[in-house]
Each structure stands twice: as C-alpha cells, then as structure tokens.
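Novice: Sequence first, predicted coordinates after that:
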Amino acid sequence: MTNNPLTPGVVAGRLPDPELARNFADIVPRFDRHEARVAADRCYFCHDAPCITACPTSIDIPLFIRQIATGTPEAAAKTILSQNILGGICARVCPTENLCEGACVRETAEGKPVEIGRLQRFATDTLMDKGIHPFNRAAATGKRVAVVGAGPAGLAAAHRLAMRGHDVTLFDAREKLGGLNEFGIAAYKAPGGFAQDELNWLLSIGGIAVEPGKAIGNGLTLDALRKDHDAVLLAFGLAGVNALKVDGEALGNVEDAVDFIARLRQSDKSKVAVGRDVVVIGGGMTAIDAAVQSKLLGAENVTIVYRRGRDAMGASRHEQDHAAANGVKIITNAAPVAIHGNGAVREIEFAYTESGPAGLTIGKETFRLKADQVFKAIGQTLDGAPAGLDLNGRKIAVTGPGRTSVPGVWAAGDCAAGGDDLTVTAVAEGRDAAEDIHASLRG
C-alpha cells in the first residue's frame, strides 16, 4: 500500500488485484448472437415508436432491432451509426431507463422494456470487431473546418464534416483525445480501452487531422482559427468545476470528483488511493460514479450527500439504486457548511435544508460525517470562453443548430447553452452543427 502523507487512511491497494479486476469488469456484458436474437424478438416494431422520439439522436430503433432479429447486425449498426456515430459508447453509458427504454411500450405495459441499449451495443460491437467503417468520404470540397474539443460533440461533428468532404482539424487540450468518453465516465462502464478503440475507428474515415495539446488560450485563438479556416466549431465542454464556497475547502484530500474519475480511467486501479470514509457531495452522474468506484476500490463507508430530495437528483433512479446496491449511502436535503480537519479533512459538517416556493432554505440544525476523503460533484462550468461570444448564463449562447453570435463560429456539446449534459445529446448537437456548417459552406 502507498500511503497518502496527509492522511494515513487514504491509501492505494486496499483490495487484492483479482478482486479489483472483478469489481471493475464490464458491468453489463454484451449479448452473444443468440441472446441478441431473443432480446430482439421482444420488440413490437411500433410504427409510431415512442423510443425514437425519446432518443436525442433519433435512431430508427425498430428498424435496427428488426435487422438484428433477421440476422444482419452489421446492417443494424449502420442504421445506428448513421444517426449516432458514437453509438458504441452511448450504448454503454446512456441513461436508457430515462430515454428509449423508458418510453418503450413494453415498459409501459409490463415494466420490462426491450433491452435497446444492449442490442445497440451488440450491433455496433459486431461491426467494429470486423474493422468495418460503413461510411466513405464525399468528394473533397476544398473547405477547411476547425473543431476545438475532441469529446463526443467534437468527434461527432468532425466525422460528419469529413464524411461530407471537408478537411477537418481536430484540436484538444489534452494529449489524449476522447474528452468525456475517455476521462469522464465510470471505468466499469467502458473497460478495456473501448473509448480509444472507438475513437480510432471513427478517425479511420480519413480527412481528420489531429492536433492534441492545444486549446483556446493555449496555442489557439479564435481569431486565428477563423482566419485559417472556413468555419470553426467549439466543442470543448466544461473545464471549470464549481466550488463549495465553505470553510475548509482547501484542506488535503478534498478534490473534484471529475479529477478522481479521470485518474481511475487512466491508472492501474491498484495504484489509486481511496479513503476509509469517503463523502461525495452532489446528486448527478458524476457523484454516483465517484461514490460507486470509491466503494469498488475498497472504501469502507461511502456517502453521497445532496442538498435537495431524491426526485431532484440529476442521476436516474436506476443509477441511485445501483449505488445503493454497492453499499453507498445516500443522504438528501443536506448542504455542506464547513469542512473540518488539521491539514487534511477529518469531518464535514452539513445543515439540513428545505425546498419551498422561495427556493432552498438552509436550516440551523447541523450534523457531521467522518471523512478522510471528500469529492466535490456539484457541477462544472465554462472555463475560458473566447472573448466576443455572447453567453447565455454561463454557457455559449447559440441559435438553431449551434450558431453563435460570431459569424462562421458554431458551438455544440456541454459548452453550448440548451440541452441536457449527456453524451448522446452532445453527439446529436455535434452532428447537427456539422450539417449546418456543411450547408453554410455550400452556400
């Protein structure tokens, strides 16, 4: 074990390697061919399928399931990928219980929907395993487009623009591309390097030059990008993290949950330190992922604390239940007011809250939780937006399919106002912005 010098209880290697391997194995293994055919046979193939409407990328779900049922998963994959080129990762991380499966007729009638997500994974994995890329580039247009940000929105846009015959340069702040898909999701949802495999497969269409380690304000300026390219798409996500703004936030072993998740995604799990008593503040998917993975690393007590009620949590009920099943305790209607410790965190103090017509009220009654590690998961914010762009709140203001206030500049994904902060929504926004850029470049 490697001790943290600030807190002896925060260590790596709490569990033996075989147990860590089991804990971080694929949470929902892919169907084999027989299982997929059986699952596909449950679909009613609705003419006015509500699952299509519920999908942010509008995949023709009954069609691709019928194609699986008739033994042509490669055709099913093309149906999926024509709408969502990142259909593989979305099949793994989408909150399908709130989207397509939540709208499934069988869910309404029986409480057991068609397993659309797993069927989508079966189809896309089958195609990718064969090394097939079902799309070709159109004739070269001679137009050059800069895409800043290699996460879901940027990748979807880059692929669609390349497919339309434009030359794309894809920039990203990190040396390793992938954005949220590579750094921001639970390790057990996409193990085995899938995010990089999908990225490399996507880039195989050609026409996309990659420039890692560059971002607006770090080697790039919007003015220079506009001068050197016919169009610019900003898809750099939300790099800033909201602060708790309470005393003790600067103590040791208090960190952003997104950094912890990224570290887990990029490290040997046996080298990632975790405390005995972990507290996660927040109610979204980031909070769930940080909490569950802390437990899987061997933390003894893991607690999520959220300032509002269960129904207001950003994480779906399915994900909340998954956390509970892994031993995570969830406390609601409590907000942090102070973090206590000497050099490193020892306790965190909360006040009970009430939600009413006037908003959230923080009461005077407080309680403390023992903590040797605290993760903040209270949302991310735009960091370093280029000057001259109109903002809507704390995001880039857009109209239509991603048009910003600056001519020739589009924005998509989490950095753009509107839409849910979901991988699948970012893909849809990137795809639609790319089509609008293509239309604009054609005049």
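Specialist: Received the coordinates, thanks.

Novice: From now on I want contacts and neighbour counts done on CA atoms only, so please keep to that.
Specialist: Noted.

Novice: And the helix ranked longest in the chain, what does it pack against?
Specialist: Using DSSP state H to define each element, the chain has its longest helix at helix 423-441. When contacts are defined as 3 or more C-alpha pairs under 8 Å, 6 or more residues apart in numbering; DSSP states H and E, helix 423-441 packs onto helix 87-93, helix 152-163, strand 409-411.

Novice: For residue 428, which of those is the nearest?
Specialist: Counting by C-alpha to C-alpha, residue 428 lies closest to helix 152-163 out of these; the figure is 7.4 Å.

Novice: Which elements pack onto the closest one?
Specialist: For helix 152-163, the packing partners by 3+ C-alpha pairs under 8 Å, 6+ apart come out as strand 144-148, strand 167-172, helix 194-203, strand 208-212, helix 423-441.

Novice: Now do the one helix or strand residue 374 maps to: distance to the chain's middle.
Specialist: Using DSSP states H and E, residue 374 sits within strand 373-376. From the chain centre to the centre of strand 373-376 is a distance of 20 Å (C-alpha atoms, centre = their mean, to the nearest Å).

Novice: next, the one to line up against it:
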Amino acid sequence: MTNSPLTPGIVPGRLPAAAYARNFADHDPALDAHEARVAADRCYFCHDAPCIAACPTSIDIPLFIRQIATGTPEAAATTIWTQNILGGMCARVCPTETLCEEACVRETAEGKPVEIGQLQRFATDTAMAKGQHPFARAARTGKRVAVVGAGPAGLACAHRLALHGHDVVIFERRPKAGGLNEYGIASYKTTGGFAQREVDWLLSIGGIEIRTGVELGRDVTLDQLQADFDAVFLGIGLAGVNALRSEGEDKAGVRNAVDFISELRQAADVATLPVGRDVVVIGGGMTAVDAAVQSKLLGAENVTIVYRRGQEKMSASGHEQDHAVQSGVRIIHNAAPLRVLGNGAAEAVEFAYTSDGPNGLVLSPETFTLKADQVFKAIGQTLQGVPDGLAVAGGKLSGRSGKVWAGGDCAAGGEDLTVTAVAEGRDAAEAIHQQMMG
C-alpha cells in the first residue's frame, strides 16, 4: 500500500539513508573459521544425541560438528544436506532455540547450548562458496513428476526425486522460486539474496525445470498433471489470510502482514517503503514478530503487537519475542480487536481484554484503544485453491490421494516451519520414488 490522501501518516523515508543499511544488515552475523572451531569444541558428541531427535530433518548433528572441529566443513555440509537440502536457509531461520539447541545437553547442564544453528550456517556457507554440488544424479529413469509450488517442501521433494534420476517440473505461481524463504522471512534474517542463491545451487543437480507464473486451477489443472506425469506433489502452502472479523478492517491503512513482509523482501531499496508512525500488529506468531520488528526498523515510532491470549500461547518463540522487545516493540497479551476506528483510514484500534474460560476465549467489557495509522493482520493463513477430489481435514490436505502427494504448510502435520516443510517434501519424494519404481 502506498501513501495516499486517506493514509497521510504512512510515508517512506522516515530515517536517514545510512540507518536502513544498518537496520537491515544481517542481524546474526556468521561465525568465522576460528569461532566455528571454538564453538564446535563445546560439543560432547553424544552417542544418543537428543539434538538429532529434536531436529525435524534428523540431521546427524554430532557428526557434522565433529567434521567442523576436525577442519572439514565441506564434509559437514554434505552431512547436513543429506538430510536437509535447504540447510543453509534453515540455519538462518529455524527456531533452533526450541528444537535442537533446546535439547542440547549443554543447555540442560549449563544453560548455554552448542551453537548448532550457527555451526550449520558456517558449514553450508563454506561449501556453497566452493560452487560445487555434492550430489550426482542417478541414471535417468524415464519417470516424470510434477511439483506444484516452489517453496521449501516442493524444492526438497524435487531435489530428492532428481537425485534418484527422475525428471521434475515445478509449477510456481509467483515470479520467483523459494516460497516462504523468498517471500515470507524477515529481510534481516536472510540478506544478500541468499534465498535465490540457494535455489540456484539446489537446481545445479540437474533434471529440474521451474515454470514460474503458473497457477494450479488457473493455468493448469490437477487432472492435466495426473495425465501428463507419473506422480504429482502439492506443496502449495497457505495462500489465504484469516480475516479479523472486526468492524472497520476494510479501512485504508489495514493490510495483511504477509504482503508487507513480501514487499520488503522484494524491494530494491527499503527506504522507499512507506510505514506508519503508529503501527499495531494483531497476532502472536512469527509473522507478527517479523512485521512488527521490520516496521520499527523502517522508522515507525510506536509499534505494538497485540495477541488475544497469554504469552505462553504465542506461537512465536521466546527468543523471537525477546528480539521484538529489544527492538523497541511493545507486546500486549490477552486482548482482542473489536473495531478499527477512523474516518476512511485507520486512526486507532479498540480492543477488549480477554480471558481463557472453560468454553474458550471470553471478552471482558473493559476495553482500551491504541492509536494506529497502520494495522497489520497476522492471525494465521488458510488453505486456498484446493482441487476437487482431494481430502481436506482441519483445513489441511491429507498426505496422499492416489498418485497425488502433499507436504509442507498445506498438508496435515505441517508446522509452518521451513525445516518441517523440507522434511515432508523429502519424505514424500522417497515415497513417490518407491511407488513409481514398484
């Protein structure tokens, strides 16, 4: 949304030019070789490593850390990629503090885990800088698979299928491949165009064609794909956004947080992006945190996240919540939006305090109002564009229907995490391979 007469408070260029480069630089710089060796030496190399069990892709973490400790980071990267072909991005965006690092024995004993995420980034970045792909395709099988969606699940599925010698065509509705990694992650978490570099590196295995600007249901049908290919994998993500169902949410200045984040990621110059003076973000997940923090980095003076339940129910990790607060974002819990106030454009949001009762959320008669010229909705995404005949339960696709598989955020069991999507895409590829090869 650009500035307009209805949104006078939403403007670009709130900060000096130098501030944008500083604010959107890599917020967690990579380890150098010496730092990586020191960090690796803290690992106990547990034989029954709990960190492996906590990793959705089951990377052999003690092995790759030992390989770093012995001076072979390229071998460490191969260990990582064997299980997680998008290990470079996952090292940047995976909530390691609630997965592998939370399970680390050092965390249990000392309250300071081995820096697994940083070590994973060091290994994958070092190997990618060499420009070589560590895997070679098997002999071509003559089988063809259609993958719908070039997000983490689709890319992981396509790579594993290509590794087995199958030919893969990925259909992606957006102009670029990458999905959540390209369009849905805060800019300061993945700088320097890394998402596209990782996609290009992944495709270097060969046997994978990507057709962008192709949407399922508009440009191609599921029946067509099933007729033309030996199998189909759907990694279509969650394209819809839940509505606030509050009065005034159609006013100027109110928009979806995912669209704001996407624009930030694709902007050649973030200084040109307009942001309000008083920003309110409604939601409690990673999208809410990313939208709020980046609003602050763009120069918003007052940024507040409002979540309808208690802090313990927020899906954003404690680490991310702390990062938001340290960035100057205020977080209010147990409050639900009633209405967006303003004459044509948002000027404030009225909230009611809430409590969790035996029958669900209860709104209190006590209310409060937050000044807001810009409001971001970050209350979850929904499945859209489901072809007829596919099973949907709980708003998600089942894992398989005939010769059609599904994985990632759109499928049952998806946890809205890049690492989980990679695991589901990889595992679906193995199931497809076994099915096609009898």
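Specialist: Looks like it came in fine. Here the structure is a predicted model, which is why all the values come from computation and not from measurement.

Novice: hmm, back to that, between the helices and strands packed on helix 423-441 of the first structure, which one is nearest to residue 227 of the first structure?
Specialist: strand 409-411 (11.4 Å).

Novice: returning to that earlier point: of the helices and strands packed on helix 423-441 of the first structure, flag the one that's most buried.
Specialist: Each of those was scored by mean neighbour count; the highest is helix 152-163, a mean of 29, by mean count of other C-alpha atoms under 10 Å.

Novice: what range in the second structure matches that helix?
Specialist: Under TM-score structural alignment, helix 152-163 of the first structure corresponds to residues 152-163 of the second structure.

Novice: check the fit of that stretch onto the first structure and give the mean distance.
Specialist: When the first structure is superposed, stretch 152-163 of the second structure averages 0.3 Å from its matched positions, counting by mean C-alpha distance after the TM-score superposition for the first structure.

Novice: if we can go back for a sec, rebuild the helices and strands packed on helix 152-163 of the first structure as JSON lines, extending it with distance to residue 126 of the first structure and mean neighbour count.
Specialist: Below are those laid out as JSON lines (distance: least, C-alpha to C-alpha, whole Å; neighbours: other C-alpha atoms under 10 Å):
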{"stretch": "strand 144-148", "distance to residue 126 of the first structure": "29", "mean neighbour count": "26"}
{"stretch": "strand 167-172", "distance to residue 126 of the first structure": "27", "mean neighbour count": "23"}
{"stretch": "helix 194-203", "distance to residue 126 of the first structure": "12", "mean neighbour count": "17"}
{"stretch": "strand 208-212", "distance to residue 126 of the first structure": "24", "mean neighbour count": "17"}
{"stretch": "helix 423-441", "distance to residue 126 of the first structure": "20", "mean neighbour count": "23"}
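
Novice: can you list the ones you listed in JSON lines and add distance to residue 308 of the first structure?
Specialist: Below are those laid out as JSON lines (distance: least, C-alpha to C-alpha, whole Å):
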{"stretch": "strand 144-148", "distance to residue 308 of the first structure": "35"}
{"stretch": "strand 167-172", "distance to residue 308 of the first structure": "35"}
{"stretch": "helix 194-203", "distance to residue 308 of the first structure": "33"}
{"stretch": "strand 208-212", "distance to residue 308 of the first structure": "39"}
{"stretch": "helix 423-441", "distance to residue 308 of the first structure": "24"}
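
Novice: Can you say which of these is nearest to residue 122 of the first structure?
Specialist: Using C-alpha to C-alpha, the nearest of those to residue 122 of the first structure is helix 194-203, at 13.8 Å.
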